[in-house]
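> Need coordinates for the following:
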Amino acid sequence: MSDKISKLLEVAADRTVTVIRGITDDQLTAPTPCSEYDVHALADHLFQVVVNFQALAAKRDADFGVAPEHLEGEWRERFADETVRLVAAWGAPGAEEGTSGAMGLPARTVGAMVVGDLAVHGWDLARATGQPYEPDPALVEMLGEEFAALAPTAREMGMFGEPVPVAEDAGPFEALLAVTGRDPHWSRP
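Modelled structure (predicted):
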């Protein structure tokens, strides 16, 4: 697989869109591995991320301050459409170069963040709704490297929780989830 952010996003989005389409209305109030979010709030957050990171790909600022309500009408299909736009935005010439938006971070790091959001929150939502989720190994490898470097800053910013201890023989995705502060063995109540 290519290590271009747009290609990684395509793979992550494909798996996460499948999970989003599988969420039923009666599951929207279910808890998730992110204790501050139920399924509705996490899906809405992820929708906001997908939209805002399109702007960041184009080197524009994004507004994460006010979260509009995205889960109305045919929101599952709108989410799928927005992921297509996200992939296209990160596939545009220059998207991975320079710095991105007010974050002042290298564009590739910002791109890796949205790949990670799709993969990790895709897992969160799958776990919360009893769906299968198997991330692509190449995607997990890239995220493992990026998130290991990003983790201290992400914790300071409140984006990652404290790391969760895992067994020495934990798989790469379990280790990645643990770095973000998630219990890889979380199960819905």
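
> When you work out contacts or count neighbours from here on, use the C-alpha atoms and nothing else.
OK.

> Regarding the protein, what is its longest helix?
Longest among the helix segments of the chain by residue count, using DSSP state H, is helix 107-129.

> what packs against it?
helix 5-22, helix 39-57, strand 99-100, helix 137-156 (3 or more CA pairs under 8 Å, 6 or more residues apart in numbering; DSSP states H and E).

> can you give me the offset of it from its chain's centre?
In terms of CA atoms, centre = their mean, to the nearest Å, the centre of helix 107-129 is found 2 Å from the chain centre.

> Can you list the buried residues in stretch 165-173?
Val166, Phe173 (16 or more other CA atoms under 10 Å).

> Spit out the contact partners of the most centrally placed residue in the chain.
With the centre of the chain defined as its mean C-alpha position, the nearest residue by CA atoms, centre = their mean is Asp117, 1.2 Å away. Going by CA atoms under 8 Å, 6 or more residues apart in numbering, Asp117 touches Leu46, Val49.

> Would you mind measuring from it to Met159?
10 Å (CA to CA, to the nearest Å).

> Now do the SS call for the residue nearest to Gly22 when sequence neighbours are not counted.
Spatially, and ignoring its direct neighbours in sequence, Gly22 is nearest to Gln131 (7.6 Å; CA to CA, 6 or more residues apart in numbering). Of the three states, Gln131 takes coil under DSSP: H, G, I helix; E, B strand; the rest coil.

> Against Arg21, how distant is Gln131?
11 Å.

> More neighbours: which of those two?
Per other CA atoms under 10 Å, whichever of Gln131 and Arg21 has more neighbours is Gln131, with 16 against 13.

> wouldn't that one be in contact with Ile20 here?
No: assessed by CA atoms under 8 Å, Gln131 is found out of contact with Ile20, at 10.0 Å.

> The structure of the following sequence is requested for comparison with the preceding one:
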Amino acid sequence: MYETEILADEKVPTIEIVREFDATPEQVFRAHIDPELYRQWVGPRSLTTRILKWEGHTGGCWAFANDRAGKEIAAFFGSFHEVRDNERIVWTFTYEGQPDSVALETLTFEGRDGGGTRLRVLSVMSDFATRDGMLSSGMDVGVKEGYDKLDELLGQRTGPAQQHLQDAAVFTALVVSALPEDWSRPSPVSDWAAIDVVKHLIEWSRGFLAGGAGIEFQTLDIEADPKAAWRQHVADIQAILDDPSDRVLSNPHTGDMPVDKAIAMFYTADIWMHSWDLAKALGLEPDLGQERCAAALDAMRPMEQMLRDSGQYGPAISIGDDASAQDKLMAFIGRDPHWKAQVPGD
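All right, here's what the predicted structure looks like:
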């Protein structure tokens, strides 16, 4: 993994950022202009990004918000001055909390000799005070961690390992945000409290892997410390995905398949879906990604009857055609998209 250089000019109010990647300029460019990819890596690891508007072309505009455990803590907006495919992006960048301080950023994607990409970001601000205030705000942490995440997204981890890393991180942020009294809050799943969502993900997946692949796990006391149990569980599953070796999972219903593929197909998708349940149980508004929700719904519709017969999902809930892809997906699997926990004292 490469280091990120952040340079402040003494003569003009600019910040220059230089970072190299072992990926093509086309791949690095796409990760900046595709909103679904961009939201996965931008910013520090402690935050998630929610795209509010994205018109990734010359003359378009954009806006996104940063959330911690489902609560918005910062929002940004700007416009695309120029988008030159795989070569250059010029955009304005404004923090909503300081709307008079507008930065003009130029991103260039340079192919390196021998392969890879050198990304250069030149940010020009109106004065030194604004520039120095940004530098002292801790922006370097967000920039460096963001590019580390981009490195992972581009190839440090790939396939099932990368997907689990991303989805488990979102669920972990929710788990960490919960107070002790939150675990008894009702969830959108009938007869489940918030802690039951965590229990379900831990218990069924460990049993599934132990029975089908002979992978033994330590027993976790979820009731005593849900946060510690979840963190250990995530580490256990990630270790398998990072080094699946030649392990095979055998199951009478699915046949034989590589263990990492089985985890991705049956378990990682479950983390993603159940993050909606846990967020709702905690009184937060989840964001599963509209494009991903639409793709999941398209994949599930052809086997709707089989899914209903399996008992995994309840009866579909009627919802308007103008509803979001996320709301349509939740309604399809039997969740009320507008469900809210009714907790005394809330």
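
> still on that earlier bit, so the corresponding residue of the second structure for the residue nearest to Gly22 of the first structure versus Asp277 of the second structure, what's the distance?
Per TM-score structural alignment, the equivalent position to Gln131 of the first structure in the second structure is Leu284. According to CA to CA, Leu284 of the second structure and Asp277 of the second structure sit 10 Å apart.

> thought Val115 of the first structure was touching Leu8?
Yes: look at Val115 of the first structure against Leu8 with CA under 8 Å: they come within range, at 6.7 Å.

> closest one to Gly111 of the first structure among the helices and strands packed on helix 107-129 of the first structure?
helix 5-22 (6.0 Å; CA to CA).

> That closest one aligns to what range in the second structure?
Going by TM-score structural alignment: helix 5-22 of the first structure matches residues 160-177.

> neighbouring contacts of the matching stretch?
Contacts of stretch 160-177 of the second structure (CA under 8 Å, 6+ apart): 40, 46, 48, 68-70, 152-153, 226-227, 230-231, 234, 238, 241-242, 260-261, 263-264, 268, 271-272, 275, 278-279.

> from these, which would you call buried?
So, by 16+ other CA under 10 Å, the buried ones in the contacts of stretch 160-177 of the second structure are 40, 48, 68-70, 152-153, 226-227, 230, 234, 238, 241, 260-261, 263-264, 268, 271-272, 275, 278-279.

> Tell me where the second structure has strands.
5-8, 14-21, 48-54, 61-68, 71-84, 88-95, 102-111, 117-124, 248-251, 255-258 (DSSP state E).

> any chance of these in TSV, plus distance to Met330 of the second structure?
Shown next, in TSV, are these (distance: least, CA to CA, whole Å):
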stretch	distance to Met330 of the second structure
strand 5-8	43
strand 14-21	37
strand 48-54	19
strand 61-68	21
strand 71-84	21
strand 88-95	33
strand 102-111	38
strand 117-124	39
strand 248-251	28
strand 255-258	29
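
> Can you say which of the ones you listed is nearest to Pro188 of the second structure?
Using CA to CA, the strands of the second structure put strand 71-84 closest to Pro188 of the second structure, at 19.3 Å.

> What range does that closest one cover in the first structure?
Against the first structure, strand 71-84 of the second structure falls on no residues (TM-score structural alignment).

> got the buried residues for that strand?
Across strand 71-84 of the second structure, burial judged by 16+ other CA under 10 Å covers Ala75, Phe76, Phe77, Gly78, Ser79, Phe80, His81, Glu82, Val83.

> try stretch 95-108 of the first structure
So stretch 95-108 of the first structure, judged by 16+ other CA under 10 Å, has buried residues Ala95, Glu96, Thr99, Ser100, Gly101, Ala107, Arg108.

> Tell me how far it lies from the chain's centre.
Per CA atoms, centre = their mean, the centroid offset for stretch 95-108 of the first structure relative to its chain is 17 Å.

> Could you work out the end-to-end span of it for me?
8 Å.

> same question, stretch 171-189 of the first structure
24 Å.

> Buried ones in it, by neighbour count?
Quick answer for stretch 171-189 of the first structure (16+ other CA under 10 Å): Phe173, Glu174, Ala175, Leu176, Leu177, Ala178, Val179, Thr180, Gly181, Arg182, Asp183, Pro184.

> Ok, which of the strands of the second structure comes nearest Ile222 of the second structure?
With CA to CA, the closest approach to Ile222 of the second structure among those belongs to strand 61-68: 23.4 Å.

> Determine how far the closest one lies from the middle of the whole chain.
On CA atoms, centre = their mean, the centre of strand 61-68 of the second structure falls 13 Å from that of its chain.

> do stretch 221-238 of the second structure as well
Stretch 221-238 of the second structure has its C-alpha centroid displaced from the chain centroid by 20 Å (CA atoms, centre = their mean).

> do stretch 2-21 of the first structure as well
The answer for stretch 2-21 of the first structure is 10 Å, by CA atoms, centre = their mean.

> same thing with stretch 181-190 of the second structure?
Using CA atoms, centre = their mean, the mean C-alpha position of stretch 181-190 of the second structure is found 23 Å from that of the whole chain.

> Go ahead and name everything in contact with it.
192-195, 197, 277-278, 280-282, 335-336, 339-343.

> and that stretch, which residues are buried?
Those buried within stretch 181-190 of the second structure under the rule 16+ other CA under 10 Å are Asp182, Trp183, Arg185, Pro186, Ser187, Pro188, Val189.

> The first structure: which residue goes with the fifth one?
Taking TM-score structural alignment, Ser187 of the second structure has Thr32 as its aligned residue in the first structure.

> And that match, how close does it get to Val120 of the first structure?
To Val120 of the first structure, Thr32 of the first structure is 12 Å away according to CA to CA.

> any idea what His45 of the first structure aligns with in the second structure?
Taking TM-score structural alignment, the alignment pairs His45 of the first structure with His200 from the second structure.

> neighbours of its match, just the number please.
Residues near His200 of the second structure, counting by other CA under 10 Å, number 15.

> Compare the strands of the second structure and report which one is nearest to Pro302 of the second structure.
strand 255-258 (21.4 Å).

> follow-up on the earlier one: mean per-residue distance, the match of helix 5-22 of the first structure versus the first structure.
Following superposition, stretch 160-177 of the second structure is found to deviate from the first structure by 1.4 Å on average (mean CA distance after the TM-score superposition for the first structure).

> Could you pull up the residues touching Ala88 of the first structure?
Ser6.

> What residue in the second structure is paired with His121 of the first structure?
His121 of the first structure maps onto His274 in the second structure, by TM-score structural alignment.

> which non-adjacent residue is nearest its match?
Leaving aside its sequence neighbours, His274 of the second structure sits nearest to Val197 (CA to CA, 6+ apart; 7.0 Å).

> ok, now Thr268 of the second structure?
Per CA to CA, 6+ apart, closest to Thr268 of the second structure is His164, 5.7 Å.
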